[in-house]
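Enquirer: would you be able to build a 3D model of this:
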Amino acid sequence: MKTTIYLNNTLWFSVVVGCLIMFGFISCNHRYPRPDESFSNIYQAKETTLDHIALENDKEFLVNVAEIDLEEIKLGQLAQHNSQQYEVRVLGKMMEVLHYKSLKNIKAIAKKKSISIPTALSNHAIDTYGKLNKESKSDFDFAFCNIMVLSNKDAIDSLEKVLVESNDLDMIQWANLMLPALRSNLNQAITCKRNAKSSSLRY
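Expert: You can find the predicted model right below:
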């Protein structure tokens, strides 16, 4: 009799423990996502964040370059009108043509990415143009060439950064296309600046 009671108690104990284990297993599965599902969600969230950051970086760069292009076109036109030296007027024309071409490519890339870029001069560009336009005939060439040296150096640094950091093929191709011309213009601007300084010292 005691043996029967002991066996019955043991059986009930086993059933209860089994139910508790099964309930715990079901609860854990219900409460926590599977490892593969959790990893997939984290990966997708990370990819979305990286894509957003890349788009914001591209937007900032395209807006900045568009502002530079608009400014360089305007200053190049001013140099062709105000400069006393032939080589400076040639440099002005080179800047106008190059940055007009750059702006055209930038607009195409921005449109493809649904990014709005400036279509008018920034306040900084308007201020620079106004100050340069007020320069005397003897001082204009040096002032213009100095601006071109600085702006070309900044543009080259920006494009080299694109080649290192960007994964966008359109922007990489554009940077590779622009860099040789910008380096050539930089050398021309340095030469013009040196000659303009020597010329001003003679007067």
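
Enquirer: C-alpha only now, for contacts and for neighbours.
Expert: Will do.

Enquirer: ok, then the element right after the strand or helix carrying A110?
Expert: A110 belongs to helix 86-112 when elements are defined using DSSP states H and E. With elements assigned by DSSP H and E, the helix or strand that comes after helix 86-112 is helix 123-133.

Enquirer: so which elements touch that next one?
Expert: Contacts defined by 3 or more Cα pairs under 8 Å, 6 or more residues apart in numbering; DSSP states H and E place helix 123-133 against helix 35-82, helix 137-165.

Enquirer: closest to L177 out of those?
Expert: Closest to L177 of the helices and strands packed on helix 123-133, according to Cα to Cα: helix 137-165, at 10.0 Å.

Enquirer: roughly how far out does the closest one sit from the chain middle?
Expert: 18 Å (Cα atoms, centre = their mean, to the nearest Å).

Enquirer: same check, this time on stretch 90-104
Expert: 21 Å.

Enquirer: so which bits of that stretch are buried?
Expert: Neighbour counts over stretch 90-104 (16 or more other Cα atoms under 10 Å) mark V90, L91, G92, K93, M94, M95, E96, L98, H99, Y100, S102, L103 as buried.

Enquirer: rebuild those as TSV, extending it with distance to T119.
Expert: Listed next are the buried residues of stretch 90-104 as TSV, based on distance: Cα to Cα, whole Å:
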residue	distance to T119
V90	25
L91	24
G92	21
K93	20
M94	21
M95	18
E96	16
L98	17
H99	13
Y100	12
S102	13
L103	10
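
Enquirer: here is a second sequence; please produce its structure as well for comparison:
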Amino acid sequence: MKAGLLLLMCILLAALLAFSDRFKQDAADKAFVYSAADGGMLEVKLGELAQKRATMPKCKDFAETMISDHGKINDELKALARKKQISVPTRLSTAKQQIYDSLAAESGEKFDMLYMNIMIASHEETIGLFQSESNKGQDPDLKKWADSKISALKHHLEMAKALFDAAPQPGKN
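Expert: So this is what the prediction gives:
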């Protein structure tokens, strides 16, 4: 009787530990989905703001690309998350909202330069996030999806850097 009870307790403990590991793995994939959605929303919202406020036509063109490309990526992520029963944020996180607000407070050439700086930093962060999921994620569908987006994100980064380098620096002639 004691041996049976001990065996049952060992089985329950093993099941609990296995569930705990799976929960941690699921949590990492869910954190990726949340972060990717948050960053994607920011890209679109900043693009919409830049469409209205940017002074350089090439900056507005870049913003249009961000709205289109990240809008599609966001829709794909929402659909994949829905299949995985993972919720995505519907509003920007506090940190991303602060980035938006800081850009919204600017105007003129300073707006353009800050927008491009944010795009460079944001894409560097996003590429790292997607590479991490691609390499270390537990869900095969999320890993594959993240991996499939890395080259486009790198292209966006190169576009942002080239535009930043070509832009006139505020306050300099």
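
Enquirer: TM between them?
Expert: After superposition, the two chains reach a TM-score (TM-score structural alignment, normalised by the length of the second structure) of 0.87; 173 aligned residues with a Cα RMSD of 2.2 Å.

Enquirer: one step back: just the closest of the buried residues of stretch 90-104 of the first structure to A189 of the first structure, please.
Expert: The closest of the buried residues of stretch 90-104 of the first structure to A189 of the first structure turns out to be L91 (Cα to Cα; 7.0 Å).

Enquirer: residues contacting the closest one?
Expert: Going by Cα atoms under 8 Å, 6 or more residues apart in numbering, L91 of the first structure touches G76, N185, Q188, A189.

Enquirer: what do we get in the second structure for it?
Expert: Mapped onto the second structure by TM-score structural alignment, L91 of the first structure lines up with F62.

Enquirer: then H52 of the first structure?
Expert: Checking TM-score structural alignment: H52 of the first structure goes with F23.

Enquirer: how much space between the aligned partner of D157 of the first structure in the second structure and L103 of the second structure?
Expert: Counting by TM-score structural alignment, D157 of the first structure corresponds to G128 in the second structure. G128 of the second structure sits at a distance of 23 Å from L103 of the second structure (criterion: Cα to Cα, to the nearest Å).

Enquirer: pick out whichever of these two has more residues nearby.
Expert: L103 (21 against 13; other Cα atoms under 10 Å).

Enquirer: contacting residues for that one?
Expert: L103 of the second structure neighbours (Cα under 8 Å, 6+ apart): F111, L114, Y115.

Enquirer: scan the residues you listed and report the most crowded one.
Expert: Neighbour max across the contacts of L103 of the second structure (other Cα under 10 Å) = Y115, 27 neighbours.

Enquirer: residue in the first structure matching it?
Expert: Checking TM-score structural alignment: Y115 of the second structure goes with F144.

Enquirer: could you find the closest non-adjacent residue to S102 of the first structure?
Expert: Spatially, and ignoring its direct neighbours in sequence, S102 of the first structure is nearest to D69 (6.9 Å; Cα to Cα, 6 or more residues apart in numbering).

Enquirer: what separation is there between whichever residue in the second structure pairs up with the one you found and L46 of the second structure?
Expert: Superposed on the second structure with TM-score structural alignment, D69 of the first structure falls opposite G40. The spacing between G40 of the second structure and L46 of the second structure, counted by Cα to Cα, is 10 Å.

Enquirer: OK, contacts around the residue most central in space within the second structure?
Expert: The C-alpha lying nearest the average C-alpha coordinate of the second structure belongs to A36 (Cα atoms, centre = their mean; 2.7 Å). Counting by Cα under 8 Å, 6+ apart, A36 of the second structure makes contact with T126, L129, F130.

Enquirer: thought the second one was touching F32?
Expert: Yes: checked against Cα atoms under 8 Å, the pair L129 of the second structure and F32 is within contact range at 7.2 Å.

Enquirer: quick revisit: tell me the angle of the helix holding A110 of the first structure relative to helix 35-82?
Expert: 150 degrees (axes from the mean of the first three to the mean of the last three Cα atoms, to 10 degrees).

Enquirer: among the contacts of A36 of the second structure, name the buried ones.
Expert: T126, L129, F130.

Enquirer: as CSV, the residues you listed with distance to K52 of the second structure would be great.
Expert: Formatted as CSV, these follow (distance: Cα to Cα, whole Å):
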residue, distance to K52 of the second structure
T126, 24
L129, 29
F130, 29
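
Enquirer: out of the contacts of L91 of the first structure, which are inside strands?
Expert: Counting by DSSP state E, the contacts of L91 of the first structure place none of their members in strands.
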